[in-house]
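Undergrad: fold the following for me, if possible:
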Amino acid sequence: MQSNDDILCILHMLQIIIGVFGNGLLLFFYAFNLVTGQRIRPIDPIFVNLFLSHIVMILFRGVPNAIQLCIQKIFLSDTECKIIIYLQRVARGVSLCNTCLLSVFQAITISSNNNKWAKLKGKAPKYIVPSCVFMWVLNLLVDVVVPLHVTGPGNNTFSDLKKNLGYCSIDWHAITTSNLIMWKTLYDAVFLGFMAISSGYMVLVLFRHKGQVQHLHSTCVNPIATPETRATKIILLLMISFVCFYSLSSIFVIVMEKSKDTSQLIIHILLFFNSIYSIVSPFVLISSESQILNWCNIFKRIKNSHPHY
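TA: Take a look at the predicted model:
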């Protein structure tokens, strides 16, 4: 049992390090561009907001769980548990909203240039920053009642109705009877619906664009894709990843809710699927971000130009 805890401890620490590094690198990259005015794109504030929410989620979800596994010590009070669980849920909600906003904005960007879409394209960038701020305010309000149903591990009140998360407990019975889960599910479904519609529209535009390219470049063996097309494919990949991991984590949440005695294995699997999107998504973007790749090539050339003696 001790060896299993040691393995889980190492895995959680690796998740935290990799996740914070990837999101921190991109957060610095996009924030640096916004501050210095270099290569600013309307979509950059969405990325900054997305990676900031990922860092908050990784730190407030991964660090307490890693400490509990590695040190095997109860270290949180009721108040600290309430704050941590609240910020976890807020960051997860902001991640969902920003991923949806990313999908919708990209769908508008690659839309046709008729009069209606042209007006929307011109207005959309003006509302990005207010939308990012609104995402945080909205999720702070949506999950404001969650801390009322969270207690620390040392509080045994209504322990038979609680599901232990290792370092904190959530009263699922109270959440269910208050219809909080139903409203939260409906809330998530609205954003997932917008995500699905915009993603479907982007796929349709890409197919049309592919047909046009094949017609115009029938003599070209491998025509170069436009930056908009590459960006759309990457965002679609992020949408698919988010939906897959969200669906898997939702399944384990249902299993936890229905089971009388939740095993630690299910809890760790749930934590893994809840965190994996925030860990993987920045590296998907790093692999496609030409400016970051150019920076890496420059550092590599500088290193090679100064050989060690």
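Undergrad: CA only for contacts and neighbour counts going forward, please
TA: OK.
Undergrad: beyond whatever helix or strand residue 266 lives in, next helix or strand please.
TA: Assessed by DSSP states H and E, residue 266 sits inside helix 264-286. Moving toward the C-terminus from helix 264-286, the first helix or strand encountered (DSSP H and E) is helix 290-304.
Undergrad: buried stuff in that next one?
TA: The neighbour-count check on helix 290-304 (16 or more other Cα atoms under 10 Å) flags residue 292 as buried.
Undergrad: tell me which other helices or strands the helix holding residue 266 touches.
TA: Here helix 264-286 touches helix 2-36, helix 44-71, helix 227-258, going by 3 or more Cα pairs under 8 Å, 6 or more residues apart in numbering; DSSP states H and E.
Undergrad: between whichever helix or strand comes after the shortest one and helix 44-71, how big is the angle?
TA: Taking DSSP H and E as the definition, the helix or strand that follows helix 44-71 towards the C-terminus is helix 78-109. Interaxial angle, helix 78-109 versus helix 44-71 (axes from the mean of the first three to the mean of the last three Cα atoms, to 10 degrees): 150 degrees.
Undergrad: next one: stretch 217-233 to chain centre, how far?
TA: 28 Å (Cα atoms, centre = their mean, to the nearest Å).
Undergrad: now the end-to-end length of it.
TA: Its start and end residues considered, stretch 217-233 measures 20 Å (Cα to Cα, to the nearest Å).
Undergrad: what's in contact with that stretch?
TA: Stretch 217-233 has contacts (Cα atoms under 8 Å, 6 or more residues apart in numbering) with 106, 110, 202, 206, 213.
Undergrad: so can I have CSV of those showing distance to residue 238 and neighbour count?
TA: As requested, the contacts of stretch 217-233 are exported to CSV (distance: Cα to Cα, whole Å; neighbours: other Cα atoms under 10 Å):
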residue, distance to residue 238, neighbour count
106, 12, 20
110, 17, 18
202, 13, 25
206, 16, 17
213, 24, 15
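Undergrad: structure for this one too, so we can compare:
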Amino acid sequence: MSLIKNILYFQSVLGALANMCLLFFYTFIILVHRSKPTDLISCQMTFIHIVMVLTGGDIWLTDVFESLNFENDFKCKATFYINRVMRGLSICLTCLLSVFQAVTICPSTSLLTKFKHKLKKYMIYVFLLIWSFNLSFSSYQIFFVGAFTNMSVSNQMKVTKYCSLFPMNYITRSLILTVTVSRDVFLVGVMLTTSTYMVIILFRHQRQCKHLHSISHMRASPEKRATQTILLLVVFFVVMYWVDFIISCTSVQLWKYDPVILTVQKFVINAYPTITPLLQISSDNRIINMMKNL
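TA: Model prediction:
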């Protein structure tokens, strides 16, 4: 287990540092350079992923709370609530990024063209709606998560060293599960739909370019590189999300969390926020040029 814990620490350090660097670059680009609308989405995602890395592995935030002598019950509620909010925001903003990129690269003859200016105009309202929904919806974690005690062990499902989940009545559990699954299935469906649309556009563009240039000498445009990066992020997110979803559902149904399975789930949870900044940094010429000039 010590080796696995060291791997989680390494993953957390790598994810935190990569996202902090990316947050610095995006903040600088937004404040100093001419930024793109997708930069605002990516900047928020980067901040969210920093918090996810610090809370998802139950490593960093727990250590902070212990050093400040916070009570275990408050520590558990805060950690689980923050992590659930950030995970909800991550899937919402990944979906928004996918939709925005699909609208950005759509041909002028497409029906989506009329939404280009509307998306930019109402972007701030979309952000407020996304944050408000996730902050309010995830509040149930405050009532059904708490410090683990040795009393009534059968009524608790221990998920970390100090924290456990408390049982819910059938109606509450069904309602939360229905809303969560409906939200996630809808957003994943939108991501897959927009991704398919972007793949079709890229394929058509590549086929048209064959008639004008040799593919081996054709240089990919910034829009094409950005689209390819977002496609990779969406595919990776969907795979990691469903692995995490299957592990969570299986554990809740059995009302038991195996320590090894829990460790694997922590690794899966941190995989997306760790890989995302590395992909974005390697595909954005603005960031690469800034790093060269440092």
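Undergrad: ranking the helices and strands packed on helix 264-286 of the first structure by burial, who's on top?
TA: Per-stretch averages of neighbours, counted by mean count of other Cα atoms under 10 Å, single out helix 44-71 among those, with a mean of 21.
Undergrad: show me what it is packed against.
TA: Packing partners of helix 44-71 of the first structure (3+ Cα pairs under 8 Å, 6+ apart): helix 2-36, helix 78-109, helix 128-142, helix 264-286.
Undergrad: what's in contact with the third one?
TA: The reference is to helix 128-142 of the first structure. Helix 128-142 of the first structure is touched from outside by 42-43, 45-46, 49, 90, 93-94, 97-98, with contacts defined as Cα under 8 Å, 6+ apart.
Undergrad: what about 7 Å?
TA: Among residues not part of helix 128-142 of the first structure, those counted as contacts by Cα atoms under 7 Å, 6 or more residues apart in numbering are 45-46, 49, 90, 93-94, 97.
Undergrad: swap in stretch 7-22 of the first structure?
TA: The contact list for stretch 7-22 of the first structure (Cα under 7 Å, 6+ apart) reads 55, 58, 62, 66, 69-70, 278-279, 282-283.
Undergrad: average offset between it and the second structure?
TA: When the second structure is overlaid, stretch 7-22 of the first structure sits 1.7 Å from its aligned residues on average, using mean Cα distance after the TM-score superposition for the first structure.
Undergrad: returning to that earlier point: return the member of the contacts of stretch 7-22 of the first structure nearest to residue 155 of the first structure.
TA: Distance to residue 155 of the first structure across those (Cα to Cα) is lowest for residue 69, with 19.4 Å.
Undergrad: excluding chain neighbours, what is closest to residue 112 of the first structure?
TA: In space, not counting the residues next to it along the chain, residue 112 of the first structure is nearest to residue 118; the distance is 7.7 Å by Cα to Cα, 6 or more residues apart in numbering.
Undergrad: could you find the counterpart of that neighbour in the second structure?
TA: Matched to the second structure by TM-score structural alignment, residue 118 of the first structure sits across from residue 113.
Undergrad: ok but that match is inside a strand, no?
TA: No. Counting by DSSP: H, G, I helix; E, B strand; the rest coil, residue 113 of the second structure is not part of a strand but helix.
Undergrad: so where does the aligned partner of residue 192 of the second structure in the first structure fall, helix or strand?
TA: Using TM-score structural alignment as the criterion, residue 192 of the second structure maps onto residue 196 of the first structure. Mapping residue 196 of the first structure onto the secondary structure by DSSP H and E places it in helix 180-216.
Undergrad: got the angle for that helix vs helix 78-109?
TA: In terms of direction (the same axes, to 10 degrees), helix 180-216 of the first structure departs from helix 78-109 by 30 degrees.
Undergrad: one step back: next, work out how far apart the match of residue 192 of the second structure and residue 190 of the first structure are.
TA: Counting by Cα to Cα, the separation of residue 196 of the first structure from residue 190 of the first structure is 10 Å.
Undergrad: try residue 6 of the first structure
TA: Note on residue 6 of the first structure: its distance to residue 190 of the first structure, by Cα to Cα, is 40 Å.
Undergrad: adding distance to residue 255 of the first structure, write the helices and strands packed on helix 44-71 of the first structure out as CSV.
TA: CSV is the format used below for these (distance: least, Cα to Cα, whole Å):
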stretch, distance to residue 255 of the first structure
helix 2-36, 21
helix 78-109, 19
helix 128-142, 24
helix 264-286, 8
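Undergrad: out of the ones you listed, the one nearest residue 252 of the first structure is which?
TA: Residue 252 of the first structure lies closest to helix 264-286 among those, at 5.9 Å (Cα to Cα).
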